[in-house]
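>>> pasting a predicted model and its sequence here:
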Amino acid sequence: MSELRGVGIGLGVAQGPVARMAEPLPAPEDVASALSQDEELARVREAVAGVARELEERGSKAGGAAQEVLEAQAMMAEDPTLDQEVATRVAAGKTGEFAVHDAFATFRDMLAAMGGYLGERAADLDDVAQRVIARLRGLPAPGVPDPGHPFVLVAKDLAPADTALLDLDKVLALVTSEGGPTSHTAILAREKSIVAVVGVAEAPGLADGESVIVDAAKGVVTTQPTADELTQAQNRAEARRNAASAPITPGALADGTAIPLLANLGKPGGAAEAVELGAEGVGLFRTEFLFLSASQAPTVDEQTKAYTELLQTFPGKKVVVRALDAGADKPLAFLNDAHEENPALGLRGLRALRASEDILREQLTALANADKATDADLWVMAPMVSTVEETEYFVTLARDYGIKTAGVMVEVPSSAIMADKVLAIADFASIGTNDLTQYTLAADRLLGSVASFQDPWHPAVLSLVKATADGGAANGKPVGICGEAAADPLLAVVLVGLGAATLSMAPTALADVRASLLQYTRDDAERIAAAALAASDAASARTAAQAAAETPAD
C-alpha cells in the first residue's frame, strides 16, 4: 500500500479500478499531399466545422460553466486567423493533418507567450487540434476511455470537452497529475460533485486495472489498499450519501454558531437549483452574462428583467450582486477592449466602470428597479476595489440610486490591508479568494506555468483574509467569502476561524461544506485557522490544518 498526494476537491471518497486516458495522437508527418489544394482545404474545413458543432452540442447538453467553456472552444476552432494559417500551409503542399497540427501549434505557442486569459486558452487549443486531426484520420476523438465497467479515470488533465459529459454512472472518481484547486478540472468536478484529487505528481505511475481508493477529503490516492481500507472507504461513501439525502439545515458550527451558506451564480436560471441544494441566499451573482455576448450594453429594461427574475427566487433572503466585472479575461468591445500588455493589472472591474460611468449608472438603475419589484434583500458590491477613495466613490453613487446596502469586493492586497478604513465606508466586504491569491503571490490565475502558486491555502493569503475580517469586526461590518476557497470543506472551517461570517460557493459544494462546519465549534475553527496561519507555505498550511482538525482540543 502507498499513498499518492494531491489536492482533493470536496469530501468524497471512492474506490475502483484505474482506467487511463488515452495518450494524444502522434504528430502527423510532414509529407506532401496527394490531393489538390482545394480538396485538401475543403476536407480540413469540413473537419473543423464538424468539431465545432460537436463541441457546441456537448456544451448544450452539459449546461453551466461547461457550456461557456465549450462554446469558447468552438469559436476558437473556427477562428479566421487559424483558418488562414492552415490555408497557407495547404497551399504549400502540406497534408490537412500536418497543416492543422503545425498551424495550431504555432498559434498555441503565440497564445502561451501572451499569458493571462489567452495563455490559458493555449491548452484548450491543443484539444481542438487533436479532435480535428482525429476527424481527418477517421479515428475517434481522443477522450475518456470506456472499459465497460465503472472506473477511476486517471489523466494528465482533462479537456473541458471531456469533463463536461462524463458518464457519472461509469466514472467513480478523477485523478489528474496536473491542475490545482482552481483548474478547469477542479471547477467542473466540483460543479458535478465528482470525487477528485488533482495535481497528483505520481499519477502517471498508476496502471490500468489497478485498484485504488480516491479520498478527496484527505487529498490522497491509496494504491493496493487492504480489505479493511476498502471497507472503511465504502462505509464513508455510504455515510456521505446518507448525509446528502438528509433534510437540509442552515449552515452552522457544532456549537450552533450560524454561518450562512450562499450560492455563487452566473445566470438567473441557476437560482432554483441552488435553493434545492440548500443555498440560504446568493453570495455572488455575476452580471457579466448579460454583457459578454453583446456588442453593446444591454438596456436598463433588459437588465431589470434579469435581476428581477433572480431576486424573485429568494424572497426575504440576501442576494449579493456584483457590478459588471469586465477586463482582464473578460474584455468588452463597448467598454475596455484596448490592448494592454498586462490586462490583469489594467483597466478592469470598477476602474473600467468609472471610465464608462454611464454603464455603471444604468446597471445601478436596473438593480434598484428590481429591488423595488421584489422582496429579496439586495446587496450590491463593486469589483476590483483597491483604494479607500474607490470605495467612497462606489458607495456614494450606489446610495444616490437607492441601493440600500453597498459593499466592495476585496481581491487586491491593498484593500485587505486598508480594510479598517474601507469598511468604515462600505456596508460589507466579500473576499474573492481567486484574485486575492493571484495578486498576493504575483501569479496569473489563468496561466498554467504558475498554477502551483495559485493556492488560497498560502499563509500570506490567509493573513489578508484575517486582516479583512478584523477590519470588518472593528466597524461592525460583515465580511464574507465568495471565491473558490469557500468550496474547500476544510479551508471553509479555516476561513470561518479567521473571521468570515458567510461562505458562498458553487451550489453543489454546499452539502460538503455544511457537513464539515458541523464537526467543529467556533473555538475549534479558530484553533485550526491559527495552525494554518503559522505555516510557511500552502502545502504545510493544509497539512497543519488537517492535523489540528484531527486533534481534539485540550
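Yep, that arrived. Keep in mind the model is a prediction, meaning the values are calculated, not measured. Residues are numbered from 1 along each chain as shown.
>>> only C-alpha atoms from now on, for both contacts and neighbour counts.
Noted.
>>> list the buried ones in stretch 168-179?
171-179 (16 or more other C-alpha atoms under 10 Å).
>>> check which residues of stretch 306-320 are buried.
Using 16+ other C-alpha under 10 Å as the test for burial, stretch 306-320 gives 306-314, 317-320.
>>> is Val214 in a helix, a strand, or coil?
Recorded secondary structure, Val214: strand (DSSP: H, G, I helix; E, B strand; the rest coil).
>>> re earlier: now, the buried residues of stretch 306-320 that are in helices?
Within the buried residues of stretch 306-320, residues falling in helices by DSSP state H are 306-312.
>>> now flag whichever of these is closest to Ala201.
Ala201 lies nearest to Leu310 out of those, by C-alpha to C-alpha, at 42.0 Å.
>>> the closest one against Ala271, yeah?
Yes - between Leu310 and Ala271 there is a contact under C-alpha atoms under 8 Å: 6.6 Å.
>>> okay, now the one to match up with it:
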Amino acid sequence: MPEPGWAGPGGRLSGLGVSQGRAAGPLVRMAGPPSLPAPRPVADPEAEAATVVKALEAVTADLNRRAATARTRGGGGAGGEAAEILEALAMIADDPMLREEAESRARSGADAAHALDAAFTGHRDALAALGGYLAERAADLDDLKHRAVAAALGLPMPGLPDPGHPYVLVAGDLSPADTAGLGPDVLALVTERGGPTSHTAILARARGLPAVVACPAVADVPDGTIVGVDGASGEIALGLTPEQAAEVMERDRAERARLAAATGPGRTADGHPVRLLANIGSAADLRPGAEGVGLFRTEFLFLDRKQPPSPEEQTAAYAEVFERAEGPVIVRTLDAGTDKPLPFLGLPEEPNPALGVRGLRVDRLLPDVLDAQLAAIAEAARATGADVRVMAPMVTTPAEAAGFARRARAAGIAQAGVMVEVPAAALRAAELLREVDFLSIGTNDLAQYTFAADRQHPALADLLDPRQPALLGLIEACAAAGREAGKPVGVCGEAAGDPAVAPLLVGLGVTSLSMAPSCVPLVREALAGLTLEECRELARDALA
C-alpha cells in the first residue's frame, strides 16, 4: 500500500480512524431489516403456514449456530455473554404460542411474511404494555421479526454476515452485542455512523481490528469490492486487486510482529517511567505486554443478564482475571446506565440517561449491589493473592469519593480510587485525593460532559478530540493535584491508547496510561522516541 495517502483504482474514502492497523479484503455489508412487500393473494394457505414454520425454524437454527460458535470461540467473558444472548433469542423464536399464532394467520389468508409480521407485532405490543424490563425486551422481538420475515421472503437475514471467507465488515453501526459476536473472518470494520469513543470503537480496539467510523459514503460501495482499511488515518482504498490486498495484510502482520517484539516497561527516551496498563472486559481480553490492568470493566461480564449474578458467580469471574493478569488489577465497579444497561438492575427509564442514574449513582437506588460486588472482589483477591484495587465510575463530589473508599476498605480492599469523568470532579481533584488513593481519568466521558457533545455523534467528533485545550487543562489540573498529594493519576480513556496523544498526557504529568491491549506496543514505541522534556513541550504547545 503506497505511503503516504494511498488509493486503489476506485479512489478512496475518508472517515474517522479509531483503531490502529491496516487490513484489506472484500467488502461485505451487514444486512438491514427487510422491507415488507404489499400483501399478495394466497392460493394455498397451508403452503403459507408451512413457510411460516420453516422461517421460524431457520431463525432458531441460525441463532443457535451463532451461539455455539460464540461459546466455542470466546469461552467465558464476552464470548459466553454473546452466546447467552443468542440462545435466549433462539428460545423466543422457537416459542410455540408465537408459531401457532403466525400459522393461524397464514391459514386465515395472510401470506407468510405478513402472518409473521403480525404475530411478532402482537407479542411486541403486549410486552411493551407491561412496562419495565419486559418493555425493554420488546426490541428483541423486532430483531426476530426482521429475521423471520427475511427468511420467509428468501432474503439474507439481518445481522452479522457469514460469507465463509475473510472480509471487511460494513454496517450502519454496530451494537456492543454485534461487536462481541464478531468471528475471526472479520478483517476490519467500517461504519457509516459512530464516533471516536463509541463502543464500536472501544471494542474494535480491544479486538485489535482496524476500524473506521463516520464514513457515510461507504454505503454506496458495492458488496464484494476489495477495499483497504487504514484504522489510523481513516482512509479506505477502493478497488484493490487480490495481490494488493495480500500485500496490505502481509505488511500489517510484519508491523504487528515488529511491535510485539519490543517488550519491557513503558518509559520515555531518557528513562522516565510511565506504566502501560490494559483495559479489559474479561479474562479473554488479557494479552502479554502490559504492566497490569488499569481498567477492568466488570459490567461487560453481565450485559443483558436477566437475573443478577450470584456472589459465587461474581467471585469466580473476578478470580479468573486476577489469576491470569500480570501485575496489579484496577477493578471498576459496575458502570451501568446509558449505553450499557444492566437489565437485572431494573433501573427506571429516564428522559436523559447520560445525565441520570449511572455509575456510582446507582448506589442511591440499590446500595446492596455495590456492597455485594465489593465483597466478591475482596474474596477473589484473597483467594488468588493478587494485587487488586477498586475504583468507582461517575464520581462527582468529595463526599461520594469518601463514601466509596470507606465501603471498599470495610470490605477488605486496601486501595480505593475514583474515576474523573465529569468536570466537577476534575475541578476538585485535590479534595478527591484527600479521600482516595488514586485517580483515573476517563477521557471519553470527560470530553462528552466538558463539551456537551454526545460521544456517539459523528458530527461532533472534533469536540471529542482529546487534544482539545479545555480537556487537556482539566487533565493537567488532576495531574498537578496528584503530584501535590504524592498519589498516582492515570488516564484510562481511549486517548491513552493513541500514540499521537499519549506523549501529551505524559507531558501533562499523568503517571500511567491504560488502553486496549493491542495499543500497548504502539504507545510504548511512541514514548521511547521522546524525552520527558519533549513530551512536556508537546503538552505546552497543545494547551496553547
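Sure, I can see it. Since the model is a prediction, treat every value here as computed from it, not as a measurement.
>>> what's the separation between the closest residue in space to Gly448 of structure 1 that isn't next to it in sequence and His184 of structure 1?
Of all residues not flanking Gly448 of structure 1 in the chain, Glu120 sits nearest, at 6.4 Å (C-alpha to C-alpha, 6 or more residues apart in numbering). According to C-alpha to C-alpha, to the nearest Å, Glu120 of structure 1 and His184 of structure 1 sit 10 Å apart.
>>> how about the nearest residue to Pro341 of structure 2 once chain neighbours are set aside, what does it touch?
Excluding the flanking residues, the one nearest Pro341 of structure 2 by C-alpha to C-alpha, 6+ apart is Leu303, at 7.0 Å. Residues near Leu303 of structure 2 by C-alpha atoms under 8 Å, 6 or more residues apart in numbering: 81, 340-343.
>>> out of these, which is most surrounded?
Greatest neighbour count in the contacts of Leu303 of structure 2, by other C-alpha atoms under 10 Å, goes to Glu81: 25 neighbours.
>>> quick one: secondary structure of that residue?
The three-state assignment at Glu81 of structure 2 reads helix, by three-state DSSP.
>>> would you confirm that it contacts Phe302?
Yes - at 7.2 Å, Glu81 of structure 2 and Phe302 qualify as touching, with contact defined as C-alpha under 8 Å.
>>> who touches the longest strand belonging to structure 2?
Secondary structure of structure 2 per DSSP state E: the longest strand is strand 22-29. In this structure, residues lying in contact with strand 22-29 of structure 2 by C-alpha under 8 Å, 6+ apart are 161, 166-171, 187-188, 210, 222-231, 242, 245-246, 248-249, 252.
>>> about what we covered before: find residues that contact each of Leu310 and Ala271 of structure 1.
Residues touching both Leu310 of structure 1 and Ala271 (C-alpha under 8 Å, 6+ apart): none.
>>> just the endpoints, please. Distance across stretch 479-499 of structure 1?
8 Å.
>>> what's the matching range in structure 2 for it?
Aligned by TM-score structural alignment, stretch 479-499 of structure 1 corresponds to residues 489-509 of structure 2.
>>> name the residues of that stretch that are buried.
Going by neighbour count (16+ other C-alpha under 10 Å), the buried part of stretch 489-509 of structure 2 is 489-499, 501-509.
>>> the stretch 101-250 of structure 1: helices as residue ranges?
For the stretch 101-250 of structure 1, applying DSSP state H, counting those that start in this stretch gives helices covering 116-137, 160-164, 184-192, 227-245.
>>> so what does Arg240 of structure 1 match up with in structure 2?
So Arg240 of structure 1 corresponds to Glu255, using TM-score structural alignment.
>>> what is the neighbour count of its match?
Glu255 of structure 2 is flanked by 14 other residues according to other C-alpha under 10 Å.
>>> measure it to Gly17 of structure 2 for me?
18 Å.
>>> which SSE is immediately downstream of the one helix or strand Leu513 of structure 2 maps to?
Element membership for Leu513 of structure 2 (DSSP states H and E) is strand 512-515. Note on strand 512-515 of structure 2: by DSSP H and E, the next helix or strand toward the C-terminus is helix 520-528.
>>> with that, I have no additional questions.
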